[in-house]
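Visitor: Predicted model and sequence below, questions to follow.
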Amino acid sequence: MTSEAPLGEAGLLARMLPHLSASDRLEVGPGDDAAVVRLPSPRMVVTTDTLVEGHDFLPDATTPVWIGRKAAVQNLADVAAMGARPLALVVALSAPADTPASVFEELTIGLAGRAEAEGAEVVGGDLGRAEQLTVTVTALGALEEGRAPVLRSGARVGDVLAIGSARLGRSAAGLALVLSGRIRVDDGRIEGAGPHGDLVAWHDAPEPDLSLGWTVGRGASAMMDLSDGLVRDGTRIARASGVQLDLDGAALAPDAAQLEPLAVELDADPWSWVLHGGEEHAMLATFAAGAVPVGFRRIGRVLPAGGEKDHRVLLDGREIRGTGFDHFAAPV
């Protein structure tokens, strides 16, 4: 990064605000004490999440634009997984005092661009100082009148488990490359990844089809976004619904096969990336048998619970080792 003279908060905002669009539903936008947004429905859906430098991303292995896009995606996905349409993002950016103004500007470009792709917009937020770069996003969405939210608790025995993504494990494989120490991102160019640069890019800024959540996904019996791994998030659906989920190994085998070349390089297990890799943010849902909509693919089935508290995720009827990502505990 090139050094830049400090601009102060007003100067930073002058560089950031021109990148924000304003739709007709935005009555008062950035620049006042709070935004005023006209809601298409009185039923608001709200969620929030944070990315912290050193924990959720490494500056040398990503770009500010990608950080912004990822921060937007992980929040927009939560709204979409409820069957609601995203409307607006409120963003709090905190950074060290010597952070170049271009970082704030590029973060804004990433946030605003990804929000606009889903028909939403950045309507306001906050700037502050911190020891490391931190991006906190609150997403607002609207749920149509008369339409029930899609919860984790609706999966029924006999349903099909499906994922709104062509392949799984890409983000985890990209993270493995980043943690290998081979990767450096310079001005958007991924160096050191060889033929696997797309995996790093997917980890840094995943591009799931979130519209599946508020379109065809609204017919799901249960749904959530895949953020902490197929087994961990599947277990959340299983527990909430009082069932077991049985993954289909044959359906997931192509996912593992596409990652095999990198797994050989890194002496890793591609199945671990597929089963436990997080930060995909695709829609994970259950549907009635024979009713899986276009955009989703079948990866398993819903079974009765093995006992009163036996709500697990299985692979071809067998127990799966490992638990996926947990912020406060090391993965098994």
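Guide: Cool, the structure landed.

Visitor: only C-alpha atoms for contact and neighbour calcs from this point on.
Guide: OK.

Visitor: what helices or strands is the biggest strand by length in the chain leaning on?
Guide: Secondary structure assigned by DSSP state E gives strand 85-95 as the longest strand of the chain. When contacts are defined as 3 or more CA pairs under 8 Å, 6 or more residues apart in numbering; DSSP states H and E, strand 85-95 packs onto helix 64-80, strand 121-129, strand 134-142.

Visitor: and it with strand 134-142, angle?
Guide: Taking axes from the mean of the first three to the mean of the last three CA atoms, to 10 degrees, one finds that strand 85-95 is oriented at 160 degrees with respect to strand 134-142.

Visitor: Comparison target below:
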Amino acid sequence: MASTTPHGSTPHGEAALLARMLPHLRTGSEVEVGPGDDAAVVRLPSPRLVVTTDMLVEGHDFMMHATTPRWIGRKAAVQNLADVAAMGAAPLALVVAISAPASTPATVFEELTIGLTARAEADGASIVGGDLGRAEDLTVTVTAMGSLPADQEPVRRSGALPGDVLAIGAPRLGRSAAGLALVLGERALVRSGADGKPTVMLRSIQDPSAAHLLQWHDAPDPDLSLGWTVGRSARAMMDLSDGLVRDGRRLAAASQVTLDLDPAALAPDVEQLTGLAAELDADPWAWVLHGGEEHALLATFAPGGVPEGFRPIGQVRAPAVHGPEVLLDGAPIEGAGFDHFG
């Protein structure tokens, strides 16, 4: 890492951990000084920098028995890269801070690095540095940076207009929530093989899509390139991290509009989840409407302007009598989605 300050020693030692992690960090041509020095130096393709940060905490954002370090790394990268993409910016660089108990095996750090690097590279970014520390629980904090062209306005949440089409940059919603239900229902166990690849074990589950849904929760794989390519034509856009309804309300409030979801457009999303939902005695509509951690891009476009990669799921209307809201076929929706402090 570019800067490391271990808060307490580990049985492996900082130098030994870095020796295992650094070979997996490959940087792009825009990185002038990368991992291994006091700080990184990155050449900016434009003078406009987009910055965001987020963290994953063991026991709150992931359970070690139901995921792998490599998947945790990929998810940590995705949730930050998605915020950059939602502004219409192209990812550039990530800085990563990892804190863990002293007893954490060195392979965990190595596998986290492999997962982080793979996802960053897939979206054209480099990991340029970070920090190692000691903590009670494994925590991965990522700061992501992106760039906007000099003549490109950032795509904000506040630009939606009545008459716009509401669209999502994903073929299906609800997959992460379904995977989480497997974890919370203690129906899933995941182990890493010697090569770092996961083995998924399911208890009393027959649905053939269950393993895929679990993986989507542990390591979501949305097409974030939509954000800095066709998504730049959006009137408003945001990362879908806390559920379609909760995040939709944020976009609606910022734009002072009402979003009216189309149940027919979301019916295929629900249909793909009905088998597992029946086994878990769950409501697939709740997964689609309120499931978080999809990290797909929610956007509004001018009528007739929805680009390839996005699909319409509703309409933007003038604000309701009681103010901006999210409706389903004109009716209020029960439930609130994911709340970090709920």
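Guide: It's in. Not measured: the values here are computed from a predicted model.

Visitor: returning to what we had before: the longest strand of structure 1 vs structure 2, average distance?
Guide: On the superposed models, the aligned residues of structure 2 are on average 0.2 Å from strand 85-95 of structure 1, with distances taken as mean CA distance after the TM-score superposition for structure 1.

Visitor: Read off where that strand ends up in structure 2.
Guide: Mapped onto structure 2 using TM-score structural alignment, strand 85-95 of structure 1 spans residues 90-100.

Visitor: what residues does the matching stretch touch?
Guide: Judged by CA atoms under 8 Å, 6 or more residues apart in numbering, the contacts made with stretch 90-100 of structure 2 from elsewhere in the structure are 42, 81, 84-85, 120, 123-148, 225, 227-228.

Visitor: what about burial for the residues you listed, which qualify?
Guide: Neighbour-count burial (16 or more other CA atoms under 10 Å) applied to the contacts of stretch 90-100 of structure 2 gives 42, 81, 84-85, 120, 123, 125-134, 138-148, 225, 227-228.

Visitor: which residue lines up with Glu153 of structure 2 in structure 1?
Guide: The pairwise alignment with structure 1 assigns Glu153 of structure 2 to Ala148, based on TM-score structural alignment.

Visitor: Quick one: neighbours of that match, just the number.
Guide: Taking other CA atoms under 10 Å as the neighbour definition, Ala148 of structure 1 ends up with a count of 12.

Visitor: Can you tell me the element it falls in?
Guide: Under the assignment given by DSSP states H and E, Ala148 of structure 1 is not contained in any helix or strand.

Visitor: Distance of it relative to Gly11 of structure 1?
Guide: 44 Å (CA to CA, to the nearest Å).

Visitor: so what's Ile163 of structure 1 up against?
Guide: If a contact means CA under 8 Å, 6+ apart, then Ile163 of structure 1 has 282-285, 296-299 as its contacts.

Visitor: tell me the centre residue of structure 2?
Guide: With distances taken as CA atoms, centre = their mean, structure 2 has Gln79 as the residue nearest its mean C-alpha position (2.9 Å).

Visitor: circling back: next structured bit after the longest strand of structure 1?
Guide: helix 101-117.

Visitor: Strands of the stretch 101-250 of structure 1, start to end?
Guide: Listed in chain order, the strands found in the stretch 101-250 of structure 1 under DSSP state E, counting those that start in this stretch are 121-129, 134-142, 160-163, 184-186, 189-191, 222-225, 243-247.

Visitor: Adding distance to Pro86 of structure 1, write those out as CSV.
Guide: Formatted as CSV, the entries for the strands of the stretch 101-250 of structure 1 read as follows, by distance: least, CA to CA, whole Å:
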stretch, distance to Pro86 of structure 1
strand 121-129, 9
strand 134-142, 4
strand 160-163, 20
strand 184-186, 30
strand 189-191, 31
strand 222-225, 14
strand 243-247, 29
